[in-house]
Every structure is written in C-alpha cells, then in structure tokens.
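Student: Got a predicted model here, sequence first, then my questions.
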Amino acid sequence: MNSIAVKYAERLIAHPSITPATGGVFDELEAILTPLGFHIHRFISGDAPDGPVENLFAIRGNNSPHIKKRHFAFAGHVDVVPPGEGWASNPFTPEIRGDLLYGRGAVDMKGSIAAFIAALHDINEDEGIISLIITGDEEGPALYGTRALIDHMRAAEQIPDLCLVGEPTSVNRLGDMIKIGRRGSVNMWVRVNGAQGHVAYPHLADNPITKLVAILGKIDALILDEGTDWFQPSNIEVTDLHVGNPAHNVIPAKAEARLSIRFNDLHSGASLSTLIGDIVSDGGGELEPIISGEPFLTPPGELSGLISAAIEKNLGIKTELSTSGGTSDARFLSALCPVVEFGLCNATMHKLDEAVATDDLEKLTIIYADIVRAALQS
C-alpha cells in the first residue's frame, strides 16, 4: 500500500503546473491542507509576461498572548519546468514502476512538499506554529512568487523562527547533502554601438565588434576572488554573443554580449555591476545588469544542527553542509530568518522521466517530522 506521502505526491503531480503555475495544483494543495487544520491564504501577483503567478500561504496554530510559540516554516514551489518530449509515460500522469514514482515534479519539488505535509499527520496543533510558503513561480523569473509571499507574511506579522526549503539537495543518496547557503546571481547585457559601413572603407565606419571583443577580454581577465571558507570562487561566464549581420561585406552598427556571474558573499550584485560597468563604459559600451539574487549563508547552528541530527538518526549518515549549485528561493527567505535547504535526490530533476524512490518519500516524511518537532521544542 502506498504511503500518505506517495499519495499526496501523486495528487500534486497529476496537475500540469508549468511555470508560472496557477489554478488546479493550488486547489489540490488547499484540499490536502485544510483537513489538517491549516488556514489558507491564496493570492495572484504580477502581470504578463512573467505573471500572473499564484501563491499560497498556509498556517496552523496561534500564539497565545501569554505563551509565545515557536513558528517553523516550510517553503517550496509547485511550478515545474516544461516536460519536453520523449517520456516513457505521460509526465503528468503519475505512475509507479518498480520502486520509483515517475512524473514531472516528483523530485523538484512536489515530492518533498508531499512528504512534509504527510509528516504533519503525527504532529499536534498545540506543539507550535507551522506554515507552508508555496509559490507558483520558482522555476521562472521568480518576480511575483516568494517575494510577494514575504511581503504578505511581513504585513500579517507571521515571521517564522526557522525555515526549511525542500529543494532536492541530496546527491548520491537521501540526506548526504544539505544547503546552508547559495551564491548570488546577476545577468548582464553588454551593448556596443558603432557605425555601419563598407568593409573596404573602414575609416568611414566604426566596428563595434572590435570594441566588444576588447571589453570581453578585460572582463575575462578578472579574478574576482579565491573563494571563502563556505563558498567556491565567484565566476564570470559569457553566455551569448550577438551581431546579427547577414552581409559579409558590411561592418555592423552594433554588437551585444550577455554575461552571467555567480558570486559569493565577498560581493554584491551592485558592486559587481559597478565593476563590470566601469570596464564596459571605458570600452565605449553600455551595461544593463539584472540581479537575480544576492548570496546568503546560514552559518552552522541550530537549524543545520537539528536537520543533521534527524538525518543521522534515521539514515545513519553524516550530511555534508554545502553552498554549491544554483540559486533557489532561499535567497529571498534568508531575509526573514535562518534558512536551510534539504530534500530529495536531485539526479533526475528537470530531466526526462523524472522520478523519486517511493522509499525516499517515506524516509523523508519521518525525517521531516523529527525536524519539525525538534524545531518547535527548542
């Protein structure tokens, strides 16, 4: 017989919720949470092209005016990336084959949401305040998702003491890695204008490609840092070059490049924008930076300690504390309280035939229950 977590995961996977997600998957989540005593607040944020985005904040338990209860939050997303073609079965028809549950979102991250909710079946309402912070816009631009939820929580004065994000952090086996921080991310567009002309008369034109290449050479020569105790070195990558010149005998009028920088806590998005902007400006170009998120670090302490203890108790392994990988919505939530990420194995996330081991869902449910109890009692 399938566990509660597996059944919940199947119910969530069955709703196609390609980012930005709205509607059915949130109806399902509300139907699951309401019988467990949660008060549900759903709202829509943003407009096209990056919206509208649906968000859900669910909370259970109230603070007495005489007794302050601990508030533990779980954050996640129900939006998924497009499934792509070539699946062995319908990506939005959950299917168990052998020991695996297949479906888009099984790992990233409807499975961990299902496990967390299943864990709450064994936790009484009077043990403390529990909330779920669920967005439909994590896989996309993330403009109208968790940021809007944070605004709602602040306005309602419902700030958690600790927050667990259920991203798939495990690598080779469940529990072998948790994330206590993430690097920041900034994308930059470099644009250089020139003057179009015939290649045989270069003195009558101004080649922007030459200037752009020189700018990129200076940027490529930068060494931002050597890393820190918890973060790997920051890196700059050129991710696109564009001229769009169809003629072999014409010097083009403009040239563009795109950069992506992943940076540690020795920098900020603003400081890097200034650094690169000065190089681009000196080379005759213009820079447009868009900061996706700043780096964050939750130093080893209470939250990582109780997560590590629950993993070791139930799985018999010592977890690795890491800041590797891409960004997540923890970068926003870190402004509220200590945040750590821990979830399922990430081997199949965003891939064809995404799948989670049903045994991992059951184990994760037990570990999450231990984490919640420890957090509410500490």
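Tutor: Structure's in. What do you need?
Student: C-alpha only now, for contacts and for neighbours.
Tutor: OK.
Student: now what about the strand or helix carrying residue 366, what contacts it?
Tutor: Using DSSP states H and E, residue 366 maps to helix 358-377. With contact meaning CA atoms under 8 Å, 6 or more residues apart in numbering, helix 358-377 is reached by 3, 5-6, 69-72, 99-101, 111-112, 115-116, 118-120, 122-123, 127-129, 162, 174, 303, 306-307, 310-311, 314, 343-344.
Student: Now with 7 Å, please.
Tutor: 3, 5-6, 70-72, 99-101, 111, 115-116, 118-120, 127-128, 174, 306-307, 310-311, 314 (CA atoms under 7 Å, 6 or more residues apart in numbering).
Student: buried residues in it?
Tutor: Residues of helix 358-377 classed as buried by neighbour count (16 or more other CA atoms under 10 Å): 358-376.
Student: how far out from the middle of the chain is it?
Tutor: Put simply, helix 358-377 sits 21 Å off its chain's centre (CA atoms, centre = their mean, to the nearest Å).
Student: do the same with stretch 116-126
Tutor: 25 Å.
Student: Show me which residues of the strand or helix carrying residue 211 are buried.
Tutor: For residue 211, the element it lies in under DSSP H and E is helix 208-220. For helix 208-220, a neighbour-count test (16+ other CA under 10 Å) marks 208, 209, 211, 212, 215, 216, 219 as buried.
Student: which outside residues touch the helix or strand just after it?
Tutor: Note on helix 208-220: by DSSP H and E, the next helix or strand toward the C-terminus is strand 235-242. Defining contact as CA under 7 Å, 6+ apart, one finds that strand 235-242 is touched by 255, 256, 257, 258, 259, 260, 261, 262, 263.
Student: The structure to be compared is supplied as follows:
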Amino acid sequence: MNKYEQNSEVISLTQALMRCPSVTPKDAGALDLLQQCLEEIGFTCHRLTFSEEGTPDVENLYARYGTAAPNFCFAGHTDVVPAGDRDAWSVDPFDGTIKDGMIFGRGAADMKAAVASFAIAAKRVIERSDGKFDGSISLLITGDEEGPAINGTQKVLNWMQEQGEKIDHCIVGEPTNPSEMGEMVKIGRRGSFTGHLTVTGTEGHVAYPHLADNPLPHMAAMVTALDNLVFDEGTEHFQPSNLEFTTIDVGNRATNVIPKSAQATFNIRFNTHHTLDSLDRTVRNLLDSVAADRNCRYELVSQKNSSPFLTPEGHFSGLVVDAIEKRLGRKPVLSTTGGTSDARFIKDFCPVVEFGLISQTMHKIDERASVADIEALADIYSDILESYFR
C-alpha cells in the first residue's frame, strides 16, 4: 500500500487500485492487490472464478476476518466501465492523478475509492481492538458489477451459502450522494422489468395497402397505450413506478415498402406495489386488448431483471446515519431513488444499505472524487464498524 507516496493509506490504496485497468470483465491485477492488502491485515481470502456459457469468466473475492457472528460485510466491485475517448480526458484515466484536491481516473467515484475505504476501515478497527471484537468483518468484491452481473455477486452469495458462510448486515459502497458528501443513504431500490415487443404484419407495396397489413400503426397504438399507463402514485419510501421506451425499430430503408414487422423495447422501474409477475400480467392484458381492437399480432418477451426491496429503518440504518452525521455534520436522506446495484442480490441474504461517494462524475470523462471525501468515507466506515461491534 505504500508504493505510491500520498498523505494517507486510503488514498494510496485507491490510487493503486485505479492503476489496475480493470475494465469489465478484466481484473488487471486489482483483486491481487486487494487480496494482498487484506491478507496482511489477517483476512482469509477466497478467490472465486465463475463461468456461464455466453458470458466471460469473472474473478471475485470473498475475504473474512474472524469466525464468530455477527458477520458485517462490505460489498462492492473492482471492475470499471471503459474510459471512452481517452484524448478527451485531462489526465491518464488509469493513473489516479491527484490535482486540486481531487483524484481523477476511472473508478474514482465508482467505486475503487470505496473498496479501498472498506479495507482501511477494517484495518483500523482490527488494529485498535488488537483483533479482539465479538464478530467478523468480511468483504465481498466482484469483477462483474459493470458487466452482465451473472458471474459475480449472485454466484458468490450462492457459494457462501453452500459453504455455510452467513452475513448478518451489509453495506454496499456504490456512489449514493447526488452532489454533496453525506446527502443520501440508499435503503432500497426499485425493481426493473424490460419488455421486448414485436408487432408482425404483412409486407407489401405502399401503393397497394389493401394487400398488406402495416405493423407500424399497430405498434404506435401499443406504444401509446403503454405510455399512458399509470401504475401507482408511489409509496412512503418509493417514487411512482414509470415505464420508458428505449428504442423503436423497423430497419426499413425503402420508402415504397410496407415493412413486415416493428420492434420496441421498454423498461419499467417499479416500487413495492408490484411484482415482476404482476407487471407481466398488466402489460400483456393491455397489449391483448389493443391487439383485439386492431386485429393484429404481437409477441412480448419479458426480461424480469430484479424485484424492488426495502431495508426498514431501524438500528442498522441508524448506525450509518449517526456515523455520517458525526463526521460530516449532516443527516442524510434515506432514499430508494436511482438505478439498481448488486444490493438487489444481497437483500435476499441480509439487511443491506448503500453509502459511498458523490455520483456526479461516475462513468464520465474525467471521473473524479475529492481526496477529503474519500478520507471521510474511510472514517465513516470505521465508525460504523466500531459502533456495530460495541
């Protein structure tokens, strides 16, 4: 960790991780570096490579200090998205350059700094207690969060269950703060349902429409009906569910040919008023009605991505809020907004919340994070651990 001369261990480790160009699904040495750091502290590490046909092999790491319960887990990922146009960056995206109090590079916000903060927080608590506290600390780190998310966290959790490894509470270190450190803790996430809709007609010449069946007006009617759906008005913790179209395609370049078919894809982000199966029924019933009115044919392929979840407010979320307020003087909002994360898998095994850095620059050119924010994050994680085991 001392290879790079910086002011603190957490910044040194963050830079070292960022200098591993671990663009998903490649590891590029990031897990080796983290494993070495954790083993020096006294963690027992398990490297887990998972495979599935049609997807790349992915390396993962599960590390644990101690054997007793309760087991407090930090979860995150070392894979990052591609750098994009490297000439547009003001720095090398894989160098971890520090300037003007900010660390620049891919993974600064999402989420190598949080992974480094996990390790340093654990080290501090272990050293301060001389390794004597009632419980265990673990890290679940995947290389597949930015990819298909097939050979990562979900399979690690299944492996843990087979090995009798139980986690009792978990923090995921995704960037949760919209604009200032300490603004927001995620205590749940909306579910995700994707629909791939195909409407089939009969191809023909535009001058002879009676000999064809144009699928485009049928598709337009179905798109309008779906767009007009009002699912709910939200809940105490969740915003209203929404459906958004992401593409409508015909692939017809001819101006005098009625196409045979049209395709559209939509995604529904939904709250706890619904389930994946109930949404599937709602959408199909609506499309059946439109198809019957218009005497047309359609096919819907449903992709049931994830269910919504909520970690109820209580002692666990209170520990996180108190640690943030202590360090930053700000009480965070408990929220379920935003996209999804690997917390959607962890929630089936234990209560989980998410707290990390500011999200404004993740996946962007010149992704960056404040050095002071990273150091504060490590302090907050340390405080949470100490309160948890007190």
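Tutor: Noted; the coordinates are in hand. Worth saying up front: this structure is predicted, and the values here are computed from it rather than measured.
Student: Any idea what the TM-score is?
Tutor: After superposition, the two chains reach a TM-score (TM-score structural alignment, normalised by the length of the first structure) of 0.96; 372 aligned residues with a CA RMSD of 1.3 Å.
Student: residues in the second structure aligned with the helix holding residue 211 of the first structure?
Tutor: Under TM-score structural alignment, the counterpart of helix 208-220 of the first structure in the second structure spans residues 215-227.
Student: That stretch vs the first structure - mean distance after superposition?
Tutor: Overlaying the first structure shows stretch 215-227 of the second structure at a mean distance of 1.2 Å from the equivalent residues (mean CA distance after the TM-score superposition for the first structure).
Student: which among the buried residues of helix 208-220 of the first structure gets closest to residue 158 of the first structure?
Tutor: Closest approach between the buried residues of helix 208-220 of the first structure and residue 158 of the first structure, by CA to CA: residue 219, at 43.8 Å.
Student: what's in contact with the helix holding residue 211 of the first structure?
Tutor: 192, 193, 194, 253, 254, 255, 279, 280, 283.
Student: Pick out the residue closest to the middle of the second structure.
Tutor: Residue closest to the average C-alpha location in the second structure (CA atoms, centre = their mean): residue 341, at 2.3 Å.
Student: What does residue 150 of the second structure correspond to in the first structure?
Tutor: Match for residue 150 of the second structure (TM-score structural alignment): residue 143.
Student: before we move on, what SS does that match have?
Tutor: What DSSP: H, G, I helix; E, B strand; the rest coil gives for residue 143 of the first structure is coil.
Student: burial count for it?
Tutor: 16 (other CA atoms under 10 Å).
Student: likewise residue 151 of the first structure?
Tutor: The number of residues packed near residue 151 of the first structure is 11, by other CA under 10 Å.
Student: tell me which element residue 189 of the first structure falls in.
Tutor: Judged by DSSP H and E, residue 189 of the first structure forms part of strand 184-193.
Student: counterpart of that strand in the second structure, which residues?
Tutor: Counting by TM-score structural alignment, strand 184-193 of the first structure corresponds to 191-200 in the second structure.
Student: average distance between that stretch and the first structure?
Tutor: Counting by mean CA distance after the TM-score superposition for the first structure, stretch 191-200 of the second structure comes out at 0.9 Å.
Student: Residue 283 of the second structure pairs with which position in the first structure?
Tutor: By TM-score structural alignment, residue 283 of the second structure lines up with residue 276.
Student: Its match and residue 234 of the first structure, how far apart?
Tutor: 14 Å (CA to CA, to the nearest Å).
Student: What of residue 212 of the first structure?
Tutor: From residue 212 of the first structure to residue 234 of the first structure the distance is 22 Å (CA to CA).
Student: picking that back up, angle of the strand holding residue 189 of the first structure against strand 235-242?
Tutor: If you take axes from the mean of the first three to the mean of the last three CA atoms, to 10 degrees, strand 184-193 of the first structure sits at 40 degrees to strand 235-242.
Student: For strand 184-193 of the first structure, name the packing helices and strands.
Tutor: helix 208-220, strand 254-263, strand 285-293 (3 or more CA pairs under 7 Å, 6 or more residues apart in numbering; DSSP states H and E).
Student: can you list those in TSV and add distance to residue 89 of the first structure?
Tutor: Formatted as TSV, those follow (distance: least, CA to CA, whole Å):
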stretch	distance to residue 89 of the first structure
helix 208-220	44
strand 254-263	35
strand 285-293	34
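Student: residues near residue 248 of the first structure, how many?
Tutor: 9.
Student: what does it align to in the second structure?
Tutor: Using TM-score structural alignment as the criterion, residue 248 of the first structure maps onto residue 255 of the second structure.
Student: For residue 58 of the second structure, see how far away that match is.
Tutor: 46 Å.
Student: Could you do residue 301 of the second structure as well?
Tutor: Taking CA to CA, one finds residue 301 of the second structure at 28 Å from residue 58 of the second structure.
Student: Have a look at these two and say which one is more surrounded.
Tutor: Neighbours were counted for residue 301 of the second structure and for residue 58 using other CA under 10 Å; residue 58 has more, 23 against 12.
Student: Map the more buried one across to the first structure for me.
Tutor: That one, residue 58 of the second structure, aligns with residue 53 by TM-score structural alignment.
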